[in-house]
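Asks: Quick one: sequence plus predicted model below, questions after.
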Amino acid sequence: MSSDSAPAARDLIAFYLETGVDCALEDEPVDRLTARDRPVVAPAGASSVPARQPPTRAVAAAPRGAIAPPPEIAIESAREAARTAPSLDVLRTLLDSFEGCALKFTASRLVFADGNPQARLMFVGEAPGRDEDIEGLPFVGRSGQLLNRMIAAIGLKRGDVYIANVIPWRPPGNRTPTPQETQICLPFIRRQIELVNPDVLVTLGNPSTQTLLQTREGIMKTRGRWFDYDTGTRTIRAMATFHPAYLLRSPSYKRMAWLDLRAIAKALEGTALEQSTST
């Protein structure tokens, strides 16, 4: 590589990283725009058996060779598996072996949760990113560092709360999960919330808010408002606030997030007082 082309290569690699392209699926590049239609010419004297064609994008998207079932079957399978989980450990094992979501086959690992399983406060985001996929823990990148500061602002530590995502596998290139992927993973996060049984549930950002709180309104209208989240056995107070990644892009909204955090802290104090007086 010449000295002139080195900066261009670095810029291209930096662009790939910014868009979420951080790993190679194969050792050699494949032109997938032309490979499907390119004729294969056999040399003289070669076997008449057709040569193996270069792999298509569908094969590359599932490097383990597994194919997820149709969404309707996968959703029902997820509901049944989540329903049978008596504990968080069992739920994690069931998720780790669940093959109904194609995201599992492109992610590096399952990103289940972090924090205290007996926490009174639970945060739920949308899906893991690159850093989370590497570490196997939710909110460990820049967004996670900001979330840690948000938690500290109300007098708690990361180990005092429970943190999870609606989607437990990183979508390729950090793309937005499809509605089908969200519906397939939904029974697991619902069961996760039920097993943790927090006093306050906080949804981070628009996708997790709309999914869990069953609203079509945007985060600007839902943030700071209290919702009732029904687990089937108990009603939990829930509030939506901005995702830390959004606050990093739009720091002017941190003041609104701080107001949300104050309301959350006040609610935790109230439930603690109620529990102490009842005992």
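Replies: That came through, no problem.

Asks: C-alpha from now on. contacts and neighbour counts both.
Replies: Fine.

Asks: what's the first-to-last distance across stretch 62-79?
Replies: 24 Å (CA to CA, to the nearest Å).

Asks: In addition, the following structure is provided for comparison:
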Amino acid sequence: MISANDLSAPELAALLHFHADAGVEWMLEDVAIDRFAEFEAMRAEQGKRPQPADRDAGSGPAPSAARPQASVNGSAGRQAAPARPAREAAPSAAVTIPDSQAVAEAEFAASSARSLDELRAAMEAFNGCNLKNSARSLVFASGNPKPAVMAIGAMPNADDDREGHPFSGRQGAMLDRMLAGIGIDRASVLVTNVIPWRPPGNRVPSVRESDICRPFIERQIALAEPNHVLIFGNFAARFFFGGTETIHEMRGVWREIHIGGRNVPAFATLHPLDLIAAPISKRLAWQDLLAFRKGVAV
């Protein structure tokens, strides 16, 4: 087994990043715990309970309870530590907000924002979504605040979470190429995600987590007032269009989403990560992007 003392500083940093990307939320307990002492205390407690033979003979605890237990290194048993009391969690982890209340609070916070800057501040102060507890950062919309086109993905990945910006890393580079292919500069687009906090291990957000985050993404769209919305991937398409169809069934067709009292034309295509994982899908995405460009120009 490799000890932490055997690793260099860069190797330790890489290991910590690996655990964070895998969804590990806490590396240590709040206080040091001697698991061996807990086990010894449990055995000692069990040994103090009267056994049937002890009751008949009127004797005390079983002899095994009186003997010092061997320690992990074979020396005489040390005094067993008392059983660890229930840990008092930090306030942010101890308070659990009911889902219905969290949705209502999200709706109030979102509707109170009069600009994207105010909305970001409201989301940073919002503690009703458990995803915030495990994420490194809030990944808020970036780009042109009053765009003709708004690009929306599903949720932040590890690169986004580290950088604090949507569509970072390889998927960001792929998005840039996709937009540039149809003559759209990313700087002219407002880019964001449905879910603003990275789920642990990149898992799919639950229905309730999606419900809690819905007021925030809808408010982003309402404040930005885009002329068209370009939606990437399975999760985001289902989020806005409903149903259980896959992105291959929903892609390439213009629809409308009702946001902020107006109908916004929306178009779904494959996510940049889909193209990285399966380059053969680029031909489908290219067909979609050409259709999107044609619709935007009309």
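Replies: Perfect, I can see it now. These numbers were taken from a predicted model, which means no experiment stands behind them.

Asks: After superposition, what is the TM-score?
Replies: Scored by TM-score structural alignment, normalised by the length of the first structure, the superposition of the two chains gives a TM-score of 0.80; 254 aligned residues with a CA RMSD of 3.4 Å.

Asks: To which residue of the second structure is residue 86 of the first structure aligned?
Replies: Under the alignment (TM-score structural alignment), residue 86 of the first structure pairs with residue 114 in the second structure.

Asks: And for that match, the neighbour number?
Replies: Using other CA atoms under 10 Å, residue 114 of the second structure has 11 neighbouring residues.

Asks: ok, it - contacts?
Replies: residue 223 (CA atoms under 8 Å, 6 or more residues apart in numbering).

Asks: What strand or helix carries it?
Replies: Counting by DSSP states H and E, there is no helix or strand that carries residue 114 of the second structure.

Asks: Determine the set of other helices and strands touching the lengthiest helix in the first structure.
Replies: Using DSSP state H, we find that the single longest helix of the first structure is helix 254-278. Applying 3 or more CA pairs under 8 Å, 6 or more residues apart in numbering; DSSP states H and E, we find helix 254-278 of the first structure packed against helix 142-153, strand 200-204, strand 235-241.

Asks: so where is the longest one in the second structure?
Replies: The one in question is helix 142-153 of the first structure. Going by TM-score structural alignment: helix 142-153 of the first structure matches residues 170-181.

Asks: neighbouring contacts of that stretch?
Replies: 166-167, 185-186, 272-273, 276, 286, 289.

Asks: Mind picking the two most distant members of those?
Replies: In terms of CA to CA, those reach their longest pairwise distance at 166 and 286, which sit 21.7 Å apart.

Asks: For those two, indicate the residue with more neighbours.
Replies: Shown here are residue 166 of the second structure and residue 286; by other CA under 10 Å, residue 166 has more neighbours (27 against 16).

Asks: winner for burial among the helices and strands packed on helix 254-278 of the first structure?
Replies: strand 200-204 (a mean of 25; mean count of other CA atoms under 10 Å).

Asks: Skipping adjacent residues, who's closest to the equivalent of residue 199 of the second structure over in the first structure in space?
Replies: Mapped onto the first structure by TM-score structural alignment, residue 199 of the second structure lines up with residue 171. Distances taken as CA to CA, 6 or more residues apart in numbering place residue 103 nearest to residue 171 of the first structure, at 5.9 Å, with adjacent residues excluded.

Asks: Show me what the one you found aligns to in the second structure.
Replies: In the second structure, residue 103 of the first structure lands on residue 131 (TM-score structural alignment).

Asks: That match and residue 201 touch, don't they?
Replies: No. Judged on CA atoms under 8 Å, residue 131 of the second structure makes no contact with residue 201 at a distance of 11.2 Å.

Asks: where does residue 93 of the second structure land in three-state SS?
Replies: Counting by DSSP: H, G, I helix; E, B strand; the rest coil, the backbone at residue 93 of the second structure sits in helix.
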